[in-house]
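Engineer: have a look; sequence and predicted model below, questions after that.
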Amino acid sequence: MSTLHTVQLQCNTHVQISNDGGDLSSDAGMALMVEFLHKIKFDALLRATVHFNDTRTRIAHDYRDTLTQKLLMNIAGYFHNNAANTLRSDPAFQILMSDQFVSQPSLSRFFANVSTENLLQLRELLWQIACVYFNHCLQRQFILDIDSTHSDTYGRQEDATFNAHYMAYGYHPQVVFDHSTGLLLDALLRPGNTYTGKDADQFLERTFNHLAQLRNHAEVIVRGDSGFASPDFYAACDERRYGFIVRLKANKKLGRLADAKVNDIMLDTGDSVSVYHELNYQPTTWKRAYRVIVRSEHVAGELAFWNHTFIVTNLEAIEAERLFPFYQARGNVENDIKELKNGFGFDQTDSSKFVCNAARALISGAAYNMIQVFKQLFVPEDTRMTINGLRLALFHTAGRITRHAHKLIIHLSAQYVYANWFWLLLTAIQALEL
């Protein structure tokens, strides 16, 4: 039970603040998400996808219900397990979860029971949530942005190692997003010293298999930075007849070839110039030759005559001038990663065990995908709205709970600023047909 406080304001001594308000909730708006989970049949989806080896003799709370609770906690912004001790007494969460809200010790036991097989199932759950939207809108064009990021660790977490790029100890997860929807298609937690593009072809294989199972034939282009420039990565895309466009690190040979292309260009150091050209370039490690496009730039006033940027691609029909802007658009994946981490706690590493931390990350990813699908279906005019904006306007909404004639009623404030939007969304959710 929360400690009762009464504090007098210094700015106005006639005003006191107390937390003895009774059956009040600051999360009444989470009713929208619980209704949304019901409409997309999330419980059935979860039962078909994730299977726990539950050896308990007395089961008060099914582990899948516990997973759903953790997902809703992440959506509401409560990343740490100990928040459950307070939230289980929250009247809105009590009635929305049918009094099945578990405490922090139960959440900790849940994570301790997660197996490596469950991690594969949770990765499948990411995809199945994304498919709610893909199957609904029959999406067939995909631009996949693959990247890696860093999750800090503190203490002696299992498999936490030093990453020289980030100059920190932690994990180095690999992620792949769909550019147009921002949906997370797969995620893999890895030790901190794992190279960015290590086994990226194998990582993508799961997503490629999923795309091949969609009802419509998927047209796919994969984009990655120079960490993913490897023959195996190119071959994995070629085998599926998927396009790719990847940044290449500069080296002496590429530099000489690029310089030879611009040697005859008369250049005034006061001019800013960009020129594009292709190179005849196939290292011995490549299984075949690919298009290597060079953008050679000179910025007015700079002493260096030319700066070269290289990309490699199997896309033959797109002009060089269009390829570079197309590649640079992958920069938005950094915003998706930022939202995933800051908005949903993807980089929370509260456990000493690697499997537990991986499960936390994947459940955070599932919460992120749930909101992305929600936005695509119901907020299409502002799909880049962050979760913090949704929490402020919709989820963290004051409500009072009453019981009358065998019914539970959530009363929202009469002065609720976003009331019109709330009721429009609730109506749209209830009208949803998948």
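Structural biologist: Received the coordinates, thanks.

Engineer: only C-alpha atoms from now on, for both contacts and neighbour counts.
Structural biologist: Noted.

Engineer: residue contacts, the most centrally placed residue in the chain?
Structural biologist: What sits nearest the mean C-alpha location of the chain, by CA atoms, centre = their mean, is residue 340, with 4.2 Å. Counting by CA atoms under 8 Å, 6 or more residues apart in numbering, residue 340 touches 346, 364, 365, 368.

Engineer: let's see 10 Å
Structural biologist: 184, 334, 346-347, 361, 364-369, 386-387 (CA atoms under 10 Å, 6 or more residues apart in numbering).

Engineer: so how far is residue 274 from it?
Structural biologist: Using CA to CA, to the nearest Å, residue 340 is found at 35 Å from residue 274.

Engineer: where's the residue nearest to residue 142 when sequence neighbours are not counted, which helix or strand?
Structural biologist: Nearest residue to residue 142, sequence neighbours excluded (CA to CA, 6 or more residues apart in numbering): residue 220, at 4.8 Å. Residue 220 belongs to strand 219-224 when elements are defined using DSSP states H and E.

Engineer: quick check: buried residues in that strand?
Structural biologist: 220, 221, 222, 223, 224 (16 or more other CA atoms under 10 Å).

Engineer: turn these into CSV, including distance to residue 7.
Structural biologist: CSV is the format used below for the buried residues of strand 219-224 (distance: CA to CA, whole Å):
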residue, distance to residue 7
220, 59
221, 59
222, 57
223, 55
224, 54
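
Engineer: tell me the one of these nearest residue 197?
Structural biologist: residue 224 (9.1 Å; CA to CA).

Engineer: ok, structure two:
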Amino acid sequence: MKSSHTAAATFAAADDSNLIAYGGLAAGVRLAERCGLPGLVRDRVRLTGAANGAGTAPDAKVMSLVAGMLAGADSIGDVDVLRHGATARAFSGIRAPSTLGTFLRAFTWGHARQLESAARAFTANLVRHCALLPGADQVIFLDIDSKVKPVHGYAKQGAAFGYTRQRGLHFQIVTASTPIAAPVIVASRLRKGSAGSAKGAAHLIAEAVNAVRSMGATGQIIVRGDSAFCSHKTVAACRRLRVRFSFTIAQRTKVRTTIAAIDDASWTAIKYTDAVFDQDEQRWVSDAEVAETEYTAFTGKPKKHHATARLLVRRVKRLGRAHVPDGQGELFTAHRFHAVFTDTALGLVEAEATHRRHAIIEQVFADLEDSALGHLPSGKFTANAAWLTLAALTHNLTRALGALASAFHARARTGTVRRHLIAVPARLAAGARTLTWHFPDRWPWLAALENLWTAVGHRLRT
């Protein structure tokens, strides 16, 4: 590929007022309206008494922030991307970044919770409208995890040094997924940077369970998490809510003793990295094996907190040579052990493999940080809490746009959906009281864009 003209014969002019850089925003804004986002914000987010008129028109301000995030904005100033070309003709009520910053800074913790309530109701409408969680009548996985978002400078409220030894703010999210559906975010919470990973986890799990049930999910709910979330509080919350749990458990002395007592004949080889299936013996020849036993956890707590369930253990051969003394061969096979505390009714191999798929939440973290959560943009803690909620909402909206477009985009990364279906240049033409969006011909993903366009109620010119 090379330039078609010399530099001397190439010119540029910013003089076309009919162009829009993000033509796919039309479908995103229309879908948000169809699922009731403006009305939910008007009804539930009430910033009464806020100075400088910050509390007026919260629906227009939230829609401006969400539209900016759909276009890839990761700071308040980046929302100015909406004010170019023909966007003022295509959309009404676009607010300036300075207005949006004032709006976010007017939030208190109560207002942030009001916004979370509106976001949960909107996500429920989105899931039902777009069939975002197919298979939720069979089984639905709730994955919980936390992450420290590094921040810089000393003006950020709540910023502190946590387990990562970086100054930051610490947020939790819970995602919902099924074996055939990509994850959507059903609960989120911002905490100070020094907060423990599991602080408030039991309450957030309860919010997530209630949220997915309000979406019409009737299947078995399984809550998954890493060892930071394996506590008597989270297990008690799962049992109180009548859902199953699957948590990695830290290998303290009692767990190691229980693992050592497992009979060597109880181990079953599983399909793992570089595994080979033996056709004659009908089994996997693998470096990983699994076994299970019964285990009572939290015995250091009062008896009412004791919990008995299955302990699933995966052992993997240590392939490195660091544990073998110089000049000696391997006298016996050494293993690394990974233990899971669970009460699921799945078979041993399936239950262990199902727990490992908890790693899907890391993809959601990557998607968030590749878009609106590239930064926590305000110095005020509650403004950042509202920003996190809107980032999660926009992630779900982007996921819904992909689901309406094609089977590929339903499971694609949100960055891919943004490049293929939202960042599509368009030229507006008005006539006969209609507005026509002219997209590029031979756009590689035109079929998916047409599916999305018609799914939200727009018509195509033929």
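Structural biologist: Now that the structure is in, tell me what you want to look at. Only a predicted model underlies this, so the values are computations on that prediction, with no experimental measurement involved.

Engineer: follow-up on the earlier one: okay if I get the contacts of residue 340 of the first structure as TSV plus distance to residue 44 of the first structure, neighbour count and secondary structure?
Structural biologist: Output for those, formatted as TSV (distance: CA to CA, whole Å; neighbours: other CA atoms under 10 Å; DSSP: H, G, I helix; E, B strand; the rest coil):
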residue	distance to residue 44 of the first structure	neighbour count	secondary structure
184	21	26	strand
334	33	14	helix
346	25	28	coil
347	28	24	coil
361	22	27	helix
364	20	28	helix
365	19	28	helix
366	15	32	helix
367	17	26	helix
368	19	29	helix
369	17	25	helix
386	28	17	coil
387	25	22	helix
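
Engineer: any idea which of those residues is closest to residue 46 of the first structure?
Structural biologist: Out of the contacts of residue 340 of the first structure, the member with the shortest distance to residue 46 of the first structure (by CA to CA) is residue 366, at 11.0 Å.

Engineer: just give the closest residue to whichever residue in the second structure pairs up with the closest one, not the sequence neighbours.
Structural biologist: Mapped onto the second structure by TM-score structural alignment, residue 366 of the first structure lines up with residue 393. With sequence-adjacent residues excluded and distances taken as CA to CA, 6+ apart, residue 393 of the second structure is closest to residue 119, at 6.2 Å.

Engineer: buried sites along the helix or strand harbouring the one you found?
Structural biologist: Counting by DSSP H and E, the element that carries residue 119 of the second structure is helix 109-130. For helix 109-130 of the second structure, the buried set under the neighbour-count rule, 16+ other CA under 10 Å, comprises 111-128, 130.

Engineer: and for stretch 306-317 of the second structure?
Structural biologist: Going by neighbour count (16+ other CA under 10 Å), the buried part of stretch 306-317 of the second structure is 307, 310, 311, 312, 313, 314, 315, 316.

Engineer: any idea what residue 102 of the second structure aligns with in the first structure?
Structural biologist: Aligned counterpart of residue 102 of the second structure in the first structure: residue 109 (TM-score structural alignment).

Engineer: just say helix, strand or coil for residue 428 of the first structure.
Structural biologist: Three-state assignment for residue 428 of the first structure (DSSP: H, G, I helix; E, B strand; the rest coil): helix.

Engineer: before we move on, what about residue 175 of the first structure?
Structural biologist: strand.

Engineer: burial count for it?
Structural biologist: Residues lying near residue 175 of the first structure (other CA atoms under 10 Å) number 21.

Engineer: so what corresponds to it in the second structure?
Structural biologist: In the second structure, the residue paired with residue 175 of the first structure is residue 173, using TM-score structural alignment.

Engineer: so that match sits against residue 183, correct?
Structural biologist: No - with contact defined as CA atoms under 10 Å, residue 173 of the second structure does not count as touching residue 183 (11.4 Å).

Engineer: next one: the corresponding residue of the second structure for the residue nearest to residue 142 of the first structure from residue 83 of the second structure, what distance?
Structural biologist: The alignment partner of residue 220 of the first structure in the second structure, by TM-score structural alignment, is residue 221. Per CA to CA, residue 221 of the second structure is found 43 Å from residue 83 of the second structure.

Engineer: go on, residue 392 of the second structure?
Structural biologist: To residue 83 of the second structure, residue 392 of the second structure is 23 Å away according to CA to CA.

Engineer: could you do residue 122 of the second structure as well?
Structural biologist: On the measure of CA to CA, residue 122 of the second structure and residue 83 of the second structure end up 26 Å apart.

Engineer: over to residue 262 of the second structure?
Structural biologist: Here residue 262 of the second structure is placed at a distance of 65 Å from residue 83 of the second structure (CA to CA).

Engineer: against which helices or strands is the strand holding residue 220 of the first structure packed?
Structural biologist: Contacts defined by 3 or more CA pairs under 10 Å, 6 or more residues apart in numbering; DSSP states H and E place strand 219-224 of the first structure against strand 141-148, strand 174-178, helix 200-212, helix 231-240, strand 243-248, strand 307-313, helix 320-328.

Engineer: what's next to the longest one, contact-wise?
Structural biologist: Just to be clear, that refers to helix 200-212 of the first structure. 123-124, 127-128, 131, 134, 140, 142, 144, 146-147, 174-176, 185-188, 197, 217-220, 222, 227-237, 240, 242.

Engineer: tell me the buried residues in that helix?
Structural biologist: Of the residues in helix 200-212 of the first structure, 200, 201, 203, 204, 206, 207, 208, 211 count as buried by neighbour count, 16+ other CA under 10 Å.
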